Structures are given as structure tokens and as C-alpha cells.
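Chemist: Test case, fold it:
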Amino acid sequence: MGTEARLSTGVQTCEFSTHNSDIIQLSAKHLDTGDTFSTYIRPAGGYIPPKITSITEITIRGEQMFYNMTPVESTDTLTGLSSFSEWLKKFNNPVLIAHNAAFDTRIILNSFLHCSVSHSHIHGFADSLKLCKEVFPGHSSYKLSAIIKDILKQDFNAHNANDDVAALADLLQTVDDLPKKLQITLLQEAHNKLNKLKNEIEFLPTYDRYVNEKVLAKTTAKELAGTGLDGRLLQETYRCSGRDGLSELLRNRLVKSAKPITNLSSYFESIYNSACSTASHVQNV
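Modeler: So this is what the prediction gives:
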């Protein structure tokens, strides 16, 4: 610890999606040198919803973006992300620090992946929200605007990425032994978390019947979906390989408890027993 370059980072997006919203503004500031990066990025669809404009004051007409009704220079997504990635190469093991970093991390990584922009030189990500709760205890709110006002006695525009990263950088400068207190999520771990989230979004609905009929706890269903396991494969596995096959499948997916296996086996057995009973009744009629 201590060899990383620390940068306050902020994004504004087209939606409040969990991971796949278009970035419309991206900013960062190196804490030691004050070197900054800032760009407005035209969303792929050329549209910014009015609710987002009402919050960020960013809008677009054709190829022209505006902030607070003033024209601003902008780039397409690929150019903006590529420029940001190249800028980060100036620093040794860059760590991107954001307030509520889980959101910014997912958005930035997913955008890099979507545009096939190299970013392996990023060391990791850190959450200033968690940091503030540790080093500034006892505050009623830990929103960035609130904690900045409480600690620095400043107001700023929390919905503009430039102002956001400048204020966050000022706040982080007040933290003694910052390198020792930052909890860094390394790049590969951040990618793993993003992949898990994407899997949950795709596959969790396939577990609805198990959760609704109380065969599986929702936390277990979410865990399984996060590994990329389609819930529809559970019944097929039981049909082909019985309880042993189901047990092997689930244990390979990090399920340690026997309860989910027992519950699912009993559930599928009751389905097949009912089907057999119905078929036998039809034959006897």
C-alpha cells in the first residue's frame, strides 16, 4: 500500500441503471498533482431523458451537448473512454476513488468492456462513502454534499462530475494516512462483481417459482443466479441424475448447506410423483 496513484472519480449517466447506462460526463483528479481529466460524452442513442437533464443540467441536441444551456465540447463514447484510459496510464497503479463506488465502478467497467477499451493498467477502485463512515463518525448523512458541507463548510454542485471530483479530492486531502485507510477493490475482483451482477439480472427470474413456493431462500437463489446457473437446469439435472447429480451441481456452485438440495429434491420428487399418479389414473379410466 502507498505505491498507488489515487484519483477522485465521478460520472454522470443517462439512467440510474445498475451497470449499463450510457456515461454522459466523466471526470477524475489526481490527488497529489491536481492533474485532471474531464469530458462530456454523447450517449449512443443521442438522447438524454428530461429527468436526467433536470438533475444534471446536461442535455443534447443533435451532436451538440449543453451544460446549463451552454454548449460544451463532447466526444463519442469510444473516444471519451479511450482518452480516459490513456490519461490513466500516466499514473502508477491508478486507484479510482468514488463516493458510493459500486455504482461508478460498474458503469465504468461495463463501458470499457462494451467498447473494447483496454484498462488492465487500472489497479483498482475504492469507495469514499465507506471511508467517510470510518473516519468521520457520527454524521446524520454521508451523502457527498452533506459530508462536504459538514467537514469543509462548502457547498458544491453534486450533480456535475467536475465539481464532484474536485470536492471529493478536497475532502480526501483532509484524511490522515489515506493510503492505509482506503479499502481497495482490485480490478479483477471488480470484474468478478460486475459479472455476478449481470448473471443475477439475467438468471434470477428463472428461480421465481422456487422462491415463491419457498423451496429456496431468495438469498440462495441470488447466489446461484450470480454464478451463471439457469434455474431451469435444476429440474433437468434432477430428472437425469437424481439427487446425487443435483447435489454435485449445487456444491460446485458454492452451495454448502444440504437444505437447498433436500428441499429441491423433495420438490421435484413430489412433481414427478404427482405426474405418475395422474398418468396411472388416466390409464385406469
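Chemist: going forward, measure contacts and count neighbours with C-alpha atoms only.
Modeler: Noted.
Chemist: Beyond the strand or helix carrying Arg239, next helix or strand please.
Modeler: Element membership of Arg239, judged by DSSP states H and E, is helix 232-251. If you walk from helix 232-251 toward the C-terminus, the next helix or strand you reach (DSSP H and E) is helix 259-284.
Chemist: Would you mind listing the buried residues in that following helix?
Modeler: Of all the residues in helix 259-284, those buried under the rule 16 or more other CA atoms under 10 Å are 260-261, 264-265, 267-269.
Chemist: List just the nearest of the residues you listed to Ile48.
Modeler: The shortest gap between Ile48 and any of the buried residues of helix 259-284 belongs to Pro260, at 44.5 Å (CA to CA).
Chemist: To compare against the first, here's the next sequence to fold:
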Amino acid sequence: MDDDTSTLTRAKKSLFPDLEKASDRNHVIKNFTSGLYKLRESNKYLTVAIISYFRKCFSYATVQNVGNPVGVRDNILAIVPHVYGDHSKCGDWCKEAEVLNYKHSYKYMGGNDLNNQSLRVVLDRYLERYTTDDMTHKLSNLGSTNGNENMNSMIARKAPKGINYSESESLESRISAAIAQKNKGHQYIIDVNEVHGLSPGKSTRKRFTSLDIRCRKKAERAATVQHKRRRLQLKEERPNVNRVREVEEGTTYTSGVSHIEEADTNEVPSAPDRPKPASEHYSLNDLVVFDLETTGGGDNDSILQILACHLERGTCFTRYAIPTSSYINHHITTLTGLEYHGRTMYKDAQAVDACEIGVALGDFKEWIHNLNTKEPILVAHNASFDGRMLNNAFQRHSVTCSRCVKRYADTLPYFKTKYPGRKGKGAYTLSSLVHEYLPGKQFSFHDADEDVRGLSELLISSHINEEDLKCHLTSVEELTYKSLLKTNKMENIGSYNRAVKNKNISIIVSEKLAESGLGLDHLKTVAGRSGADGVKTLLKSRCGQCRFNVEDIMSEL
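Modeler: As a prediction, the model looks like this:
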């Protein structure tokens, strides 16, 4: 049990006075950490990173010395010398003897040994309280209340506290059902039915067998080192996330806030949510090679031609689209041969059928749907451009394609991996690759028909398989995210010009902040609301590992 209840005292009076308890490991470590945070109030050199490191060392001392009070005491006494560079008293948990130029895992002082002697005296005095005979006996026999909490959770699901089952006849059955589930899993329902001569049914048996398998796999996954580390990481991030939200939103709830006329209601834009990586599973039957011709590379430029071809079947789709501005500049005409005059589109001086871009996108969506592939992947050379333009067009013209277009594949990094060592500018352009690896083939590039045909033949000649493009897949959500970052940067980067010129904010930090949607005015809002600490919290959440000086930034605010 934990150390915060009177349960033990009551149990001794009700049962027998010699009853002993095992303290909960998590509560002991939590109390140890809380004590360090109290010391931090009067010791500025005791950083959060060092406290986390002490917590880890203390946890090692208890976990590796179960039933060994002497070992617990020796390991706890070795923690402070260990952090200060004296490893003579360290146990197996210390890797100093195995690692050349050993560094501690905390980031403070680059992982080097601590050297502040006044802090060492404080830490030695604090850890001594955990080395008494009673305390080491207690620490060598720690338990866990996780099983109790799990049992309580099961009972709460069978008999919710919000409903008064305590006076009902069903309470005993509900608690018995929770105990049976705890001991036997969901299989108990099938056993109860069989005892009473009832057929559980095929669907019932399948359902509860599936639940038991899921629970077992979840328990196995939770016991892995990777899962435990990830859980600790999320736990450390949680308070910071809440703090960032407070800084962004201002005071949203406090006593009497509605009576404050000048309450700060200005919200700072939240950082765009980073999407999950695209799934890596696909088959060659999913690949559709496509290319676009456009009036330019901007988000507001128009698509002039869409051409796509299924890699394995060879079935193709093509549509010419009327530019939204009804104008194609001379440079684009020179590259692509496309012109638009008098409501007629021309390709190499020959009139071609063209339609509105919304109609062309709808036809393209229907063509993809009729391919009947499991999950089509649109493949392009430099898909970051073609995918972004197509994605923007779908959104601008309200054509929903989430079911038929979910992922893009980029062949540019694929060919760099497939044919390494090519040198020179343009070594991996489509024309250069075709000239090198498809000798004798004649293609006219900056022509969607020719680009798609050339890329398709290149992929086939490279003997592409179902493993090659796994690392080069991008989801529609990822492209939308990158497009949003670009838009945010264009809108906000100018506000940092003076700060960058004065060298109070680095170019990298200014770009990170701009991409996340923050301008200098937003930082001024945060500074007025939460001071330098609020600005520091926000910068850490938006800039990652980038270095910055809060004092320099505050001078600009």
C-alpha cells in the first residue's frame, strides 16, 4: 500500500498488531523526488535534469537490491559520489568502467561530473535519511499497488460509484464477476454459461477469446523496456504540455475572472499538430505514376494538365484544365508547349479539349476509384511538389479525395538510393536518369505524357519491389502539414527581421517560430502575460533543441 493512508493502523487494530506492510515503490520514489524539488527552492544549481537523474539512480538502488538492506544502503550512499566523479563505491548499475570518457545521462553541463561542493553537502544530508536501518529494510521490500488499482478499476466498471448498487441485491454478483475476470479473464463468462447448461454461442466465445488475447498482448507490451521508457517520456512531457497551454491561452478559469474587465483573452496560436507517418505497407498493384503541368510553383498557381498511369496495368488518364486566371505566361508555354487563347487551350499549337479544373479533379478521382486497388499510391519524381499542388487543388475546389488518395511516393530519393554516386548538378533529374539508364529512348521532358512514360519505364527497369519505396512514402496529412508550415513562415518571418539583425534571435529560431504560427507580437503577448518564464516555456515547445537566450529575446519585446 502507499504511505498516505491510515489503512495499516486500522488493519492492525482489526486483525493482529504484528501486521507489516510493503510500501508502494512508485509512492516511495515520488516522495523522494518531491523532497529534491523542495531542496531546489534554495539551491539553484539543483536543476530538473539533475533531479531526474537522482530519481533514476535511487530507483536502481531499490530495484537491484530486493531483500538486501545492506545493498540498498551502499548503493544510496554511492549516488552522490557517483555524480561527483567518484565511482569507487558504485555497483553494477554504473557503466563508468565499461565506457570510455563516461558521461552522465543528464544534459546539464554536458553530462560532466558536478563540482558544486555546497550542493554536495545538501545532497549528502538529504540521502542520509534513506540509509537508516528501518528505512533500508523498508526500501528492500517494496511492492506495487498496481494490482489493487486494477482490481478497483474492474469493480468500478461492474458497479459504478455513480449508481447506488451498495443497497441492491446485484452488488455481490457484480463484485464476484470482477474477481472472476481478474483471476480468469473474460473466459469466466463462457465457464459460467457452461456450468449452467447454457451455450455461450460462437460469437460470444470468439469475442471474449479475442479480448483475452488483446489484454495479454497489452500486458506483454507494457513489460518491455521500450514501452516503459516511452511511458516515462510522456509522463515528463505532460506537465510541460499543460504549462504551454496556459501560456498560449492565458487565464481561462480562476475565481472572479468574469469580473475582471481587463482579463487577458488574447490567444497565442497553437503549434500545428504533426501528423503520424504514412503507413509503409503497399503492393506494386497500388502504384499509380502521375505528373502535373502547372502555371508555376506557388500555392495559388493553376494546374494545366493531369496525367496518370497505373504502373502494372498501363491504363492511363489525362485531362487538360483551363487556368483559373485564363492566362499562361510565355516561360511556361516555352517549357510545356501549353497555351490558352480565346477560350481554347493549345498543346504544341494544336487545339486540345480542356475543362474547368474542378471537373478535371472529379474525373481524376473517379478514375482512381475505378482502378479497384486496395489503397492507390500516387508516384511522382519530386512528389513534394506535385503532391502539394494536387492536394491544394483538391482542397481549393472542395473535391473530397480522402478515400482514394491517401499517400504519395517520391522517386527522387529512391533513385538516389538505387543509383548512388552520381555527381554534378541535375544528376538525378528525370531526363538525366532516362538518358543514363534507358539508352536509345527519346523523351520530351516538361511534357506530362512523356514524364509519366519515362518514369514508369525507369521504375520497371530498376526492378522495383514492394520494399523499395517504404522509406519514401508521404501521407496527404504530412503534405498538408508541410504546406501549412510554409504558409505560416511566409506570414510571420518578416516580424523577426529587426531581432535577427540585432542578433537577439538566430535565423533558425526565427524560422522555427514563424513556421509554428508565431510572430513577434505573439511573443510580446506571452511576455506581458507570463514574463520571461512564459517566453522560455513557449520557445522550448516550438524550437526543440535550438539554442536561444531568453534575456536577448526579452530585450526585443
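Chemist: TM-score for this pair?
Modeler: Put the two chains on top of each other and the TM-score (TM-score structural alignment, normalised by the length of the first structure) is 0.88; 267 aligned residues with a CA RMSD of 1.8 Å.
Chemist: wait, Gly46 of the first structure sits on Gln64?
Modeler: No. Under the criterion of CA atoms under 8 Å, Gly46 of the first structure makes no contact with Gln64, lying 9.6 Å away.
Chemist: so is the residue most central in space within the first structure in a helix, a strand, or just coil?
Modeler: Ranked by distance to the mean C-alpha position of the first structure (CA atoms, centre = their mean), the top residue is Arg106 at 3.4 Å. At Arg106 of the first structure the chain is in helix, as set by DSSP: H, G, I helix; E, B strand; the rest coil.
Chemist: which residues touch the residue mapped onto it from the second structure?
Modeler: Following TM-score structural alignment, the counterpart assigned to Arg106 of the first structure within the second structure is Arg388. Residues in contact with Arg388 of the second structure, defined by CA atoms under 8 Å, 6 or more residues apart in numbering, are 479-480, 483.
Chemist: Could you point out which of these is nearest to Lys536 of the second structure?
Modeler: Checking these one by one against Lys536 of the second structure (CA to CA), the nearest turns out to be Ser483, at 26.9 Å.
Chemist: Contacts only, for the closest one.
Modeler: Under the criterion of CA under 8 Å, 6+ apart, the contact list for Ser483 of the second structure reads Arg388.
Chemist: Aligned to it, what sits in the first structure?
Modeler: In the first structure, the residue paired with Ser483 of the second structure is Leu194, using TM-score structural alignment.
Chemist: From Thr227 of the first structure, how far off is its match?
Modeler: Using CA to CA, to the nearest Å, we find Leu194 of the first structure at a distance of 11 Å from Thr227 of the first structure.
Chemist: Next, show the common contact partners of these two.
Modeler: Overlap between the neighbourhoods of Leu194 of the first structure and Thr227 is empty, taking contacts as CA under 8 Å, 6+ apart.
Chemist: Glu236 of the first structure maps to what in the second structure?
Modeler: In the second structure, Glu236 of the first structure lines up with Thr525, judged by TM-score structural alignment.
Chemist: and its match, how many neighbours does it have?
Modeler: The number of residues packed near Thr525 of the second structure is 21, by other CA atoms under 10 Å.
Chemist: Against Val399 of the second structure, how distant is it?
Modeler: Counting by CA to CA, the gap between Thr525 of the second structure and Val399 of the second structure amounts to 38 Å.
Chemist: ok so, going back, Asn195 of the first structure versus the residue nearest to the centre of the first structure, what's the distance?
Modeler: According to CA to CA, Arg106 of the first structure and Asn195 of the first structure sit 10 Å apart.
Chemist: Over to Ser274 of the first structure?
Modeler: Ser274 of the first structure sits 38 Å away from Asn195 of the first structure, taking CA to CA as the criterion.
Chemist: which SS class is Val80 of the second structure?
Modeler: Applying three-state DSSP: Val80 of the second structure is helix.
Chemist: What does it correspond to in the first structure?
Modeler: Under the alignment defined by TM-score structural alignment, Val80 of the second structure corresponds to no residue in the first structure.
Chemist: wouldn't Val80 of the second structure be in contact with Tyr126 here?
Modeler: No. Contact criterion CA under 8 Å: Val80 of the second structure and Tyr126 do not qualify, at 10.3 Å.
Chemist: In terms of neighbours, single out the busier of the two.
Modeler: Set side by side, Val80 of the second structure and Tyr126 give different neighbour counts by other CA under 10 Å, the larger being at Val80 (20 against 14).
Chemist: what about the match of Ser483 of the second structure, which helix or strand?
Modeler: Remark: Leu194 of the first structure resides in helix 187-203, with elements defined by DSSP H and E.
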